[in-house]
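Visitor: Starting from these lines, generate the structure:
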Amino acid sequence: MTNNLDDETEPIKDLKIVLQSVKDELLEKLKIVVAVETEEIKNSQKQIAEKLQSIEDAVSKMSILSNNSSNAAPESNRFILKHEFKNLNKMEDFDGDYSGDVVCCNATWWIGLERMDDRFTFYISFETEQRNMSIEAKLTFKLIGYNNVTKIMKRCFRWRENTYDTLELEDIEDGGQVPDNLTLEVEVEILKITGFKKEKMRAFDESQKDVSDVVLVVQDTRFYVSKMVHIHLFHL
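Guide: Here you go, the predicted model:
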């Protein structure tokens, strides 16, 4: 009789062991799923925080620019034009050479050299399609290889219809003492810009309130956007 009871309890013990094993396995899988989802939530929150911070930084920069009533250019509006002019002794009247272009502040800049009446004239040119725009700039230039001449001057470059604005930097007489190769270097610092207009690609102010369903607030500034734009923004 005792043997029969033992035989009946053995399957029950085995079943309990199997159930406990399945339970433990499911619990481990659940822990893994929870850990993965928690990490995804943390990453998502981090991405949202980074996007909001980038928007806040952009708003801060726009605020600084809008409060700058003098239109003074930021320090980043500084660049250098440099070009080596070769074989000057082979140049004849009306011959010339010029550097590559640099585009800054919606304008194209370059430096050049022209030979005329036994004289070498070094110049800087400015061209823009922005009608009525003018740029005040500080120029620091030097001729490397010719007494290392260095000069500083200011000039207001202006839009000109169907042509460009040119400033003469240096004029040297060809008396046989001009080196065969000369390098001109000009550092341009933008001081002031007037007449520059930039169209807004999209408005986010209260004029969009009726067609928006999400409002983002950054530094007390409200941005009225749609959910589709909002979702796209945080998936960039």
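
Visitor: Could you use CA atoms for every contact and neighbour count after this?
Guide: Fine.

Visitor: which stretches of this structure form strands?
Guide: 78-85, 96-98, 102-104, 107-116, 119-127, 134-144, 149-158, 165-173, 182-194, 214-218, 221-225 (DSSP state E).

Visitor: Of the ones you listed, which is nearest residue 8?
Guide: Nearest to residue 8 among the strands of the chain is strand 214-218; the distance by Cα to Cα comes to 66.5 Å.

Visitor: Could you measure from residue 229 over to residue 217?
Guide: 15 Å (Cα to Cα, to the nearest Å).

Visitor: can you redo the strands of the chain as JSON lines with distance to residue 61 and mean neighbour count?
Guide: Shown next, in JSON lines, are the strands of the chain (distance: least, Cα to Cα, whole Å; neighbours: other Cα atoms under 10 Å):
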{"stretch": "strand 78-85", "distance to residue 61": "18", "mean neighbour count": "16"}
{"stretch": "strand 96-98", "distance to residue 61": "36", "mean neighbour count": "17"}
{"stretch": "strand 102-104", "distance to residue 61": "19", "mean neighbour count": "13"}
{"stretch": "strand 107-116", "distance to residue 61": "22", "mean neighbour count": "20"}
{"stretch": "strand 119-127", "distance to residue 61": "28", "mean neighbour count": "19"}
{"stretch": "strand 134-144", "distance to residue 61": "21", "mean neighbour count": "19"}
{"stretch": "strand 149-158", "distance to residue 61": "26", "mean neighbour count": "14"}
{"stretch": "strand 165-173", "distance to residue 61": "31", "mean neighbour count": "15"}
{"stretch": "strand 182-194", "distance to residue 61": "17", "mean neighbour count": "19"}
{"stretch": "strand 214-218", "distance to residue 61": "13", "mean neighbour count": "15"}
{"stretch": "strand 221-225", "distance to residue 61": "13", "mean neighbour count": "17"}
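
Visitor: Second input sequence below; structure requested for side-by-side comparison:
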Amino acid sequence: MNHLIISQTCVCEYCNTVVALLSMTGKEFTLKYEFENVGELEHSQSLSSPEEEYFGVKWKIRIHKWNEILNLFLHTNLSVNQEIQFDYTTKIFSKNKKKISLESGSGVMKVSDQSFFCDLIDWKTMEEEYLNDGKLEVEFHVKITEMIGFPKEELRSFGEEMKQFSDVVLKIEDRKFYISKLYLASQSPYFATLFMGKFQESEKSEIELKDVNPDDFQCFLEVIYAEDAIDDDTVERILQIADMYETPLAIKKCEKFLIKKSKMELKKKLELTEKYGLEESKKAYQKPI
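Guide: Presented below is the predicted three-dimensional model:
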């Protein structure tokens, strides 16, 4: 664990009331929050930022006064048998943004210990150098190195962290997918009509999709974004969505998997071949596999 104070000229405007996403590369994200009325905290009192969800986990920052020390914590909502290992960097900004209290290190979060203590600063120093009219600006960058006990890992994220790269949100049940209209339309006549046609949906920034499972749709999107999401457990569900949304690329990839890699029984392969009109599969199955 490394802790130091550095000087830096700030060239950015920071949000005063929300946790913000700064960057996302792989499993990385940054929480940022400006706490208010920090100077009024008494011994053993705390303030927390709003929760934000990344990679299926809810995260928040908490500051805590213990005697004359300011403590900084990271909180999650892990469930039984789940564990997250991560690297982190924390920043506490001075009132004139020219000085930063900086700490970096590694941590482990488990259900038995859902808060991670990572930073502290003398309360008097905090008041004199960092507190700005009762407000304290804190940043927490997390790089996840391993997630244990979670469902099958998503190969590509379409969550809120991709908002800056998207121009439409597809809502399925209680889950939202942030995607590019142009890219999805280029793969699917169905979505081309939905996004570019003369329908009310074409003007909406959020569109709800019916009769589809959000986990299956995640796999479908991964396939058309060139991820290797097809296996014997997912191929039928991906075919169903690809057929529903008229997506030749996804259908072709599923067909190739069935011919070359699938360990399914021949009867099941023939069933899928017939149901979805897989011409190459029909030819392949006329010969011994």
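
Visitor: Do you know the score for how well these two fit?
Guide: The pair, once superposed, lands on a TM-score of 0.52 when counted by TM-score structural alignment, normalised by the length of the first structure; 149 aligned residues with a Cα RMSD of 3.6 Å.

Visitor: circling back: and of the strands of the first structure, who's closest to residue 42 of the first structure?
Guide: Residue 42 of the first structure lies closest, by Cα to Cα, to one member of these: strand 214-218, at 20.8 Å.

Visitor: List the contacts of the closest one.
Guide: Contacts to strand 214-218 of the first structure, defined as Cα atoms under 8 Å, 6 or more residues apart in numbering, come from residues 52, 55-56, 59, 222-227, 230.

Visitor: With stretch 124-139 of the second structure instead?
Guide: Residues contacting stretch 124-139 of the second structure (Cα under 8 Å, 6+ apart): 30-40, 68, 70, 90-95.

Visitor: Adding distance to residue 9 of the first structure, write the strands of the first structure out as CSV.
Guide: Below are those laid out as CSV (distance: least, Cα to Cα, whole Å):
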stretch, distance to residue 9 of the first structure
strand 78-85, 89
strand 96-98, 100
strand 102-104, 89
strand 107-116, 92
strand 119-127, 97
strand 134-144, 97
strand 149-158, 101
strand 165-173, 103
strand 182-194, 93
strand 214-218, 65
strand 221-225, 68
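
Visitor: Which one of the ones you listed lies nearest to residue 4 of the first structure?
Guide: Closest to residue 4 of the first structure of those, according to Cα to Cα: strand 214-218, at 72.9 Å.

Visitor: That closest one to strand 221-225, inter-axis angle?
Guide: Interaxial angle, strand 214-218 of the first structure versus strand 221-225 (axes from the mean of the first three to the mean of the last three Cα atoms, to 10 degrees): 150 degrees.

Visitor: Nearest residue to the middle of the first structure?
Guide: Residue closest to the average C-alpha location in the first structure (Cα atoms, centre = their mean): residue 76, at 10.5 Å.

Visitor: Could you pull up the residues touching the aligned residue in the second structure for that one?
Guide: Residue 76 of the first structure maps onto residue 26 in the second structure, with residues paired by TM-score structural alignment. Contacts here follow Cα under 8 Å, 6+ apart; on that basis residue 26 of the second structure touches nothing.

Visitor: so who does residue 134 of the first structure touch?
Guide: Here residue 134 of the first structure is in contact with 156-159, 193-196 (Cα under 8 Å, 6+ apart).

Visitor: Once you drop chain neighbours, what's closest to it?
Guide: Ranked by Cα to Cα, 6 or more residues apart in numbering and with sequence neighbours excluded, the top spatial neighbour of residue 134 of the first structure is residue 158, at 4.2 Å.

Visitor: give me every residue that touches that neighbour.
Guide: Counting by Cα under 8 Å, 6+ apart, residue 158 of the first structure touches 126, 132-135, 165.

Visitor: what do we get in the second structure for it?
Guide: Matched by TM-score structural alignment, residue 158 of the first structure corresponds to residue 110 in the second structure.

Visitor: show me where the second structure has helices.
Guide: Assigned by DSSP state H, the second structure shows helices spanning 123-125, 181-187, 189-196, 214-224, 235-244, 248-260, 266-275, 279-284.

Visitor: Could you tell me the angle between the helix of greatest length in the first structure and strand 214-218?
Guide: Ranked by number of residues, the top helix in the first structure under DSSP H is helix 2-66. Helix 2-66 of the first structure runs at 70 degrees relative to strand 214-218, counting by the same axes, to 10 degrees.

Visitor: and the equivalent of residue 95 of the first structure over in the second structure, how many residues sit next to it?
Guide: Superposed on the second structure with TM-score structural alignment, residue 95 of the first structure falls opposite residue 45. Residues within reach of residue 45 of the second structure, counting by other Cα atoms under 10 Å, total 13.

Visitor: I figured residue 45 of the second structure hits residue 64, correct?
Guide: Yes - with contact defined as Cα atoms under 8 Å, residue 45 of the second structure reaches residue 64; the gap is 5.9 Å.

Visitor: Wait, residue 236 of the second structure touches residue 271, no?
Guide: No - applying Cα under 8 Å as the test, residue 236 of the second structure and residue 271 come out as separate, 10.3 Å apart.
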